[in-house]
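Trainee: sequence-free structure coming up:
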């Protein structure tokens, strides 16, 4: 099964993608994780992406598409994958369509996690606080200022993807403010419905 999870930053996409990947036995492909790994490894893509990510800006399509195109064709993604954080724009969605078509593949479902933005702010700030409390480094984009920029970018660039995938007949929406286990149940039910 090839799945895209949509939702604003902090909506629980990563948490749900991990759970769903384990349940379905397919890899979770988080562009955020892939980009952070590139930054950490100081790859050419990582060096370009680092400053943008620290400011809460979106990484340009060509960099993200290159990372995703390479990753979805690896052997462990042969039976499917869950994309978390990609596509973020209509242009990225079209690029994904082209990559899949070129390789004889298709998306099975796109699930949108719907959440209130003020609740998201609390989630993000709590995630940063928990990381610090546990002796870990908080994500560079887990600040109120960066989140507000990311939410604005989401509303302008990513939210229109719901209509894009609705028109293709593969969009399902669920309440992302439910308890984590209930979201997981609703997500799985949406996929098998």
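Mentor: Yep, that arrived. Here the structure is a predicted model, which means the values were calculated and not measured. Residues are numbered from 1 along each chain as shown.
Trainee: make it CA atoms for all contacts and neighbour counts henceforth
Mentor: Noted.
Trainee: can you give me the strands in the chain?
Mentor: Using DSSP state E, the strands of the chain run over residues 2-6, 28-30, 81-84, 109-114, 171-175.
Trainee: Compile the ones you listed into a markdown table and extend it with columns for distance to residue 187.
Mentor: Converted to a markdown table, the strands of the chain look like this (distance: least, C-alpha to C-alpha, whole Å):
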| stretch | distance to residue 187 |
| --- | --- |
| strand 2-6 | 10 |
| strand 28-30 | 15 |
| strand 81-84 | 12 |
| strand 109-114 | 7 |
| strand 171-175 | 7 |
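Trainee: Turn the ones you listed into CSV, including distance to residue 65 and mean neighbour count.
Mentor: Below are those laid out as CSV (distance: least, C-alpha to C-alpha, whole Å; neighbours: other C-alpha atoms under 10 Å):
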stretch, distance to residue 65, mean neighbour count
strand 2-6, 14, 23
strand 28-30, 12, 22
strand 81-84, 12, 25
strand 109-114, 18, 22
strand 171-175, 21, 18
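Trainee: one more structure, for comparison:
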């Protein structure tokens, strides 16, 4: 029995390493599409990965509602929001803040306006909790929203903050 446990203890990490983490390495310029597919197979929310090294975590992503990417302990997560009623940035931000606080995080200070490269307006602000720092961002229109969190250990997040911002600024809603 001890021999079996010893073999399993030594072999499982090697098997795990050989099989990979269940993630897909992404090339610079990869466009990630999220949300329930519409006519023609188009998903309503997209963003672009700015640099190689990011990995799509397939186990934690369901492209019908979210995509989670990671790199060097920094996690970028975009969730699509389908509202029951009309939606705007401020209402989405307030709900987003409640969700973040239930998970032990905190949106620090009031939100600041942000505009994507495609001209879409939203709100953003710093995020912290559990020894991590990062940012939270929301974009909304009447019938669709996106909530984005990005966080990591302070040194790692600061190193990748420019790439995180580039992904946030690349968010686009399909017409």
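Mentor: All right, it came through fine. Remember, predicted model here, so these are calculated numbers, not experimental data.
Trainee: what TM-score comes out when they're superposed?
Mentor: TM-score for the superposed pair, counting by TM-score structural alignment, normalised by the length of structure 2: 0.24. Supporting figures: 78 aligned residues with a C-alpha RMSD of 5.9 Å.
Trainee: how close does residue 115 of structure 2 sit to residue 24 of structure 2?
Mentor: 29 Å (C-alpha to C-alpha, to the nearest Å).
Trainee: who's more crowded, those two?
Mentor: A direct count of neighbours by other C-alpha atoms under 10 Å for residue 115 of structure 2 and residue 24 places residue 115 higher, at 16 against 13.
Trainee: ok, now which ones touch the residue nearest to the more buried one when sequence neighbours are not counted?
Mentor: Using C-alpha to C-alpha, 6 or more residues apart in numbering and skipping residues adjacent in sequence, the residue nearest residue 115 of structure 2 is residue 121, 4.4 Å away. For residue 121 of structure 2, the contact set (C-alpha atoms under 8 Å, 6 or more residues apart in numbering) comprises 113-115, 139.
Trainee: Can you select the buried ones from those residues in PyMOL?
Mentor: The following PyMOL line selects those of the contacts of residue 121 of structure 2 that are buried, judged by 16 or more other C-alpha atoms under 10 Å:
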select buried, resi 114+115+139
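Trainee: Wait, residue 123 of structure 2 touches residue 140, no?
Mentor: No: counting by C-alpha atoms under 8 Å, residue 123 of structure 2 stays clear of residue 140, with 9.3 Å between them.
Trainee: Now do the helices in structure 1.
Mentor: Assigned by DSSP state H, structure 1 shows helices spanning 13-24, 31-40, 44-54, 61-72, 90-102, 117-133, 144-153, 161-167, 180-192.
Trainee: what packs against the longest one?
Mentor: Secondary structure elements in contact with helix 117-133 of structure 1, counted by 3 or more C-alpha pairs under 8 Å, 6 or more residues apart in numbering; DSSP states H and E, are helix 144-153.
Trainee: Buried ones in the helix it packs on, by neighbour count?
Mentor: Buried-residue list, helix 144-153 of structure 1, by 16+ other C-alpha under 10 Å: 146-148, 150-151, 153.
Trainee: Pick the one among those closest to residue 114 of structure 1.
Mentor: Of all the buried residues of helix 144-153 of structure 1, residue 151 has the smallest distance to residue 114 of structure 1: 13.1 Å, by C-alpha to C-alpha.
Trainee: returning to what we had before: can you add distance to residue 5 of structure 1 and give the helices of structure 1 back as a markdown table?
Mentor: Below are the helices of structure 1 laid out as a markdown table (distance: least, C-alpha to C-alpha, whole Å):
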| stretch | distance to residue 5 of structure 1 |
| --- | --- |
| helix 13-24 | 6 |
| helix 31-40 | 12 |
| helix 44-54 | 20 |
| helix 61-72 | 14 |
| helix 90-102 | 12 |
| helix 117-133 | 16 |
| helix 144-153 | 16 |
| helix 161-167 | 11 |
| helix 180-192 | 10 |
